[in-house]
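Asks: Kindly generate the corresponding structure for this input.
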Amino acid sequence: MDVLRDNPWLAWVALALILAAIEAATVDFVFVMLAGGALAAALAAAIGLPFAAQVVVAVVVAVLLLVLVRPLVTRHFTAAPESRTIGAAGLVGRVGWVLQTVTETDGRVKLAGETWSARIPDGGVVCQPGQEVRVVSIEGATVIVTGDTAGQKPE
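Replies: Have a look, this model is predicted:
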């Protein structure tokens, strides 16, 4: 253990790596902040501060990171559930354009740069080519759309 006695910063770096590994498993942005404190203590050890000062530096930096940085990082990486919808579910509520007449059984619309099979809900109004429509739901690979009187032709 002469290596750690001669290079105390190495022990702090090892602790930071362990904390980073734990963070990778938990993804809670707590252990990475503690790892930041350990890295600050490694820097303090490298410049020759005594062990007690290294511990104080580690605690102060970790607390500052937890209080100031963690809320920002957490807010950035955890968006509202509505904004996290991906894939087809993210298309509900979006506007598209009719390419081929949309009836209760068939039709085609351009939506998010792609051509989709489409139909209107039972009892809905038939949508004509060039008409703007809004996606109300998705059933398999078919979007269910409703007509919208305002709109222009797609580009």
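Asks: okay, CA-based contacts and neighbour counts for the rest of this
Replies: Will do.
Asks: Gln54: which element?
Replies: Here Gln54 is covered by helix 51-64, with elements defined by DSSP states H and E.
Asks: Now do the buried residues in that helix.
Replies: Of the residues in helix 51-64, 54-55, 57-59, 61-63 count as buried by neighbour count, 16 or more other CA atoms under 10 Å.
Asks: where do the strands sit along the chain?
Replies: 95-100, 108-111, 114-119, 132-139, 142-148 (DSSP state E).
Asks: Now distance to Gly37 and mean neighbour count too, for these, in a markdown table please.
Replies: Shown next, in a markdown table, are the strands of the chain (distance: least, CA to CA, whole Å; neighbours: other CA atoms under 10 Å):
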| stretch | distance to Gly37 | mean neighbour count |
| --- | --- | --- |
| strand 95-100 | 49 | 23 |
| strand 108-111 | 49 | 22 |
| strand 114-119 | 49 | 18 |
| strand 132-139 | 48 | 19 |
| strand 142-148 | 51 | 22 |
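Asks: One more, so I can put them side by side:
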Amino acid sequence: MEWLGENQWAAWLALSVALGIAELFSLDLVLIMLATGAAAGLLTSLGTDSVIAQVLVASLASVAMLAVVRPSLARRLHGGPELVLGHNRLIGARTVTPVRLSVGEPGQLQISGEQWTAVPYDDTLVIAAGQTVEVLEIRGATAYVHPIATLEP
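Replies: Got it, this is the predicted structure:
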């Protein structure tokens, strides 16, 4: 017990490491904030022998980390781009139509490496062969496409 009184920094270090390891299993970003508070207690123990000061600094650092750092860190880690699966990933894809397309004459297009039946999105539109089109919608096994405007020289 006498050794611990002389080496308080070792207790803070052990607590910080234990909380850091426990965070690896929980992944809630709570224990790592407490480990940071314990590290602040360790730094305080190097400057003073007052256990009250060490506990106070460790507590304040932990609360500050939980209140200020954790929310923004959790938002950043848990947020991100949405995963688009299935045929919705084809929306916005562009391809060149090898055949003339109209509502009465659907054609086969190669969209992102897959063969799709395609018709114009606008029922009154006729798309000439060789035009670049964009997929606006997928209904069933049919891609509804619209021509991309091009600048003529």
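Asks: returning to that earlier point: which one, of the strands of structure 1, ends up nearest to Trp9 of structure 1?
Replies: With CA to CA, the closest approach to Trp9 of structure 1 among the strands of structure 1 belongs to strand 114-119: 55.6 Å.
Asks: What lies in contact with the closest one?
Replies: 102-110, 141-145 (CA atoms under 8 Å, 6 or more residues apart in numbering).
Asks: got the angle between that strand and strand 95-100?
Replies: Relative orientation of strand 114-119 of structure 1 versus strand 95-100 (axes from the mean of the first three to the mean of the last three CA atoms, to 10 degrees): 70 degrees.
Asks: Can you lay out the contacts of strand 114-119 of structure 1 as TSV showing distance to Val30 of structure 1?
Replies: Formatted as TSV, those follow (distance: CA to CA, whole Å):
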residue	distance to Val30 of structure 1
Val102	52
Thr103	54
Glu104	53
Thr105	53
Asp106	52
Gly107	51
Arg108	49
Val109	46
Lys110	45
Ala141	41
Thr142	43
Val143	42
Ile144	44
Val145	45
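Asks: Would you mind checking which of those is nearest to Arg134 of structure 1?
Replies: Among the contacts of strand 114-119 of structure 1, and counting by CA to CA, the member closest to Arg134 of structure 1 is Val145, at 5.3 Å.
Asks: Please pull up the equivalent of that closest one in structure 2.
Replies: Matched to structure 2 by TM-score structural alignment, Val145 of structure 1 sits across from Ala143.
Asks: mind listing what the closest residue to that match other than its chain neighbours touches?
Replies: Excluding its sequence neighbours, the residue lying closest to Ala143 of structure 2 (CA to CA, 6 or more residues apart in numbering) is Ala118, at 4.6 Å. By CA under 8 Å, 6+ apart, Ala118 of structure 2 lies in contact with 101, 106-109, 142-145.
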